[in-house]
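S.K.: Structure for this input, please:
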Amino acid sequence: MQQLNSSQWVSRIQEWGRALGFSQIGVAGVDLTAAEPGLSAWLAAGCHGDMFYMASHGLKRARPAELVPGTLRVITARMDYLPADTSDGWQALELDRLNRRAEGIVSIYARGRDYHKVMRSRLQKLSDQIAAALGPLGYRVFTDSAPVLEAELASLSGLGWRGKHTLLLSREAGSTFFLGEIFVDMALPVTDPVAGHCGSCSACIDICPTRAIIAPYRLDARRCISYLMIEHAGQIPLELRPLMGNRIYGCDDCQLICPWNKFAKRSALPDFDARAGLVGGQLVALFGWSEETFLRLCEGSPIRRIGHERWLRNIAVALGNALRAADADLAGSLVTVLASRSAHPSSLVREHVAWALEQKN
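M.R.: This is a model prediction of the structure:
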């Protein structure tokens, strides 16, 4: 086997990664002890909400070599996801959707193919390529699929720095990208971290509709719209519903306002091009999807994993928010479609529909 303590191998891996559609590849060490106090405090405060798996793994999240015994390095990967047809000024255009109350907003990352599938298959191919070149390789691939401190590892390896919204930021690419990792049992040379460049900016904190960013670099998931719509399976807190507007899957506000996202990159992969119906879709039409239609149109999409029940729950909240400010003509159609689900078999759906109907002015 050839010598491994050389940056030449990392350069080769980076080349292979680019050929597979990754925008950037780094290599991190496995010492994340600096992140442990913050992780412990975050969990102790209950900021993880219903994501009990985060607490059940404890500090193993910050100890790659305990999560996967034998791990010596973590290869980190960035993959940009803005659709190829994204126009200039896209941030302002997306923020303007919030004013179109009858339109349902799906987070940009979720409008195309499920990134888990795209990233995992390509990380697997990269792993196989490394193993073929370097000899026997012990490795494990992760894509937001296990208790891994992704942003911490990406930061450590120089893919960017942690923004005040807790997402990773890059001077070259903003924050509109996915992260993935390959835990390996080879001591590859590490890549250097980069300095943070948020400065005194607090735009992401100021714009958050629910004040989920409770302090710089600290997010309370229990107030985060993305968490409530995607990870949380129960009732959405009454006091937060009016703040969710017409969002129905995720929230991009903290990214849309971030100055660094003027450098966000368009994806070279067609996988992340938006599907029909997920951009500019009207709430009335989306709420009318049967479970069969939902499963068919969301096949291979990250949206499918929340299921039809939560899909209806989310849209019911958006319909209620639209109803509060609707004129007589629009209000009639909103009430009609809400009433069509008032006897839904799910008590979760029924409760959110009842709340929505109460919003009629």
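
S.K.: from here on, contacts and neighbour counts on C-alpha atoms
M.R.: Noted.

S.K.: Give me the distance between the residue nearest the centre of the chain and P83.
M.R.: With distances taken as CA atoms, centre = their mean, Y109 lies nearest the centre of the chain, 6.9 Å away. Relative to P83, Y109 is positioned 9 Å away (CA to CA, to the nearest Å).

S.K.: who touches both of these two?
M.R.: F272 (CA atoms under 8 Å, 6 or more residues apart in numbering).

S.K.: give the contact list for the residue nearest to the centre of the chain.
M.R.: 81-82, 176, 272.

S.K.: before we move on, what about M119?
M.R.: Each residue near M119 by CA under 8 Å, 6+ apart is listed here: 79, 143, 180.

S.K.: Format the contacts of Y109 as CSV; extra columns: secondary structure and distance to N246.
M.R.: CSV is the format used below for those (DSSP: H, G, I helix; E, B strand; the rest coil; distance: CA to CA, whole Å):
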residue, secondary structure, distance to N246
Y81, coil, 23
L82, strand, 21
T176, coil, 21
F272, helix, 22
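
S.K.: Beyond the helix or strand harbouring Y53, next helix or strand please.
M.R.: Assessed by DSSP states H and E, Y53 sits inside helix 52-56. Downstream of helix 52-56, the first helix or strand assigned by DSSP H and E is helix 64-67.

S.K.: I have a second one here; can you model it like the first so I can compare?
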Amino acid sequence: MKSTKEYTAFIKAEAKRLGFLSCGISKAGFLEDEAPRLESWLMNNSHGQMSYMANNFDKRLDPTLLVEGSKSVVSLLLNYYPENHQRDDTFKISKYAYGEDYHFVIKDKLKELLFSIQSNIGEVSGRAFTDSAPVLDKAWAAKSGLGWIGKNSNLLTQKVGSFYFIAELIIDLELEYDSAVTDHCGSCTACIDACPTQAIESPYIVNGSKCISYFTIELKEAIPQDVKGKFEDWIFGCDICQDVCPWNRFSKPHNEPLFNTKPELLNFTKKDWNEITQETFRQVFKNSAVKRTKLEGLLRNISFVQE
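M.R.: A predicted model of the protein is given here:
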């Protein structure tokens, strides 16, 4: 392999082999269009208590400041749409947390992809990211042609909707670059109309500090009373704006065993949730993202949605 074309084809084939849904590549550089949007979002305090969102402003907009010598951003999607869903009459958790914590699953795949690139192409250095550093992953995925950012601020695709994780490899190898796709939200406002806390303040603008996911995961203090009765039984995260999106009619179940739904979770009734003990919590959510709230946080959420 000698040409950027061959390198690019190899990386995309490897991504597919490792189970990624799709792979798109962009030239590393300053995200000009995103800068004013991010600044205005932060000025509006839409990040609430997520103070980390305001850190590393420059690095967040320019991966060459984050990874020295970087030339390409390799964006990857990994499907997490489950085959089996929770029962209807129970407290709900976001589908991304049905199986094992995605950070570990994706990190392993990214490490393997980077190792494969180094073994087959030569001395390539870079870093792997999955929602764990100041990288605007949705912006890079959109720039790489993997989808468009919808009115609910999620990355959407015509073929498989939006139930997937986004990850990146930022490397110092020049490659062939993809171009963005067009927006296909049209006049649809399903996500805006369905959001019970009006977190989608206008098309494409989501106030993170009004989102059910923020209240149930990020917020460490008491949940404000003004959102009482609006959670529709969500106790960890929320999928409402994705569930109502017409493009998610095309979601297909994932094929990653580590994301399979825990059998206990499928059977949990509201009574089971109310009686959950530290031991059950540890057992059912052993390697799950739900551990982020700790049992106390989960019990606070359960209590809030049913008071």
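
S.K.: For the helix holding Y53 of the first structure, give me every contacting residue.
M.R.: Taking CA under 8 Å, 6+ apart as the rule, helix 52-56 of the first structure contacts 43, 48, 61, 147.

S.K.: What of stretch 8-19 of the second structure?
M.R.: 22-24, 76, 78, 109, 113, 116-117, 175-176, 255-256.

S.K.: Buried residues, the helix holding Y53 of the first structure. List them.
M.R.: By neighbour count with 16 or more other CA atoms under 10 Å, helix 52-56 of the first structure contains the buried residues 54-55.

S.K.: same thing with stretch 188-198 of the first structure?
M.R.: Using 16+ other CA under 10 Å as the test for burial, stretch 188-198 of the first structure gives 188-191, 193, 198.

S.K.: got it, and stretch 37-44 of the first structure?
M.R.: By neighbour count on 16+ other CA under 10 Å, the buried set for stretch 37-44 of the first structure is 39, 42.

S.K.: and if you look at stretch 294-307 of the second structure?
M.R.: 295, 297-302, 304-305.

S.K.: out of these, who's nearest G208 of the second structure?
M.R.: N301 (17.6 Å; CA to CA).

S.K.: Just tell me what the closest one corresponds to in the first structure.
M.R.: Counting by TM-score structural alignment, N301 of the second structure corresponds to N314 in the first structure.

S.K.: Where does the closest residue to its match other than its chain neighbours sit: helix, strand or coil?
M.R.: Of all residues not flanking N314 of the first structure in the chain, I248 sits nearest, at 5.2 Å (CA to CA, 6 or more residues apart in numbering). Following DSSP: H, G, I helix; E, B strand; the rest coil, I248 of the first structure is assigned to strand.

S.K.: contacting residues around I248 of the first structure?
M.R.: 104-106, 229, 311, 314-315, 318.

S.K.: what does L269 of the first structure give?
M.R.: L269 of the first structure makes contacts with 21, 84, as judged by CA under 8 Å, 6+ apart.

S.K.: Can you pick out the most distant pair from the contacts of Y109 of the first structure?
M.R.: Farthest apart among the contacts of Y109 of the first structure by CA to CA are T176 and F272. That separation is 11.6 Å.

S.K.: where do the contact lists of these two overlap?
M.R.: 81-82, 109.

S.K.: Tabulate those residues (JSON lines), appending distance to S202 of the first structure.
M.R.: Listed next are the shared contacts of T176 and F272 of the first structure as JSON lines, based on distance: CA to CA, whole Å:
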{"residue": "Y81", "distance to S202 of the first structure": "24"}
{"residue": "L82", "distance to S202 of the first structure": "24"}
{"residue": "Y109", "distance to S202 of the first structure": "23"}
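
S.K.: ok so, going back, nearest to E94 of the first structure, of the contacts of I248 of the first structure?
M.R.: Of those, the one sitting nearest to E94 of the first structure (CA to CA) turns out to be I105, at 8.9 Å.

S.K.: Could you check which residue of the second structure pairs with that closest one?
M.R.: So I105 of the first structure corresponds to K92, using TM-score structural alignment.

S.K.: I'd guessed that match sits against F236; true?
M.R.: Yes: if you go by CA atoms under 8 Å, K92 of the second structure and F236 touch, sitting 6.9 Å apart.

S.K.: Done for today, thanks.
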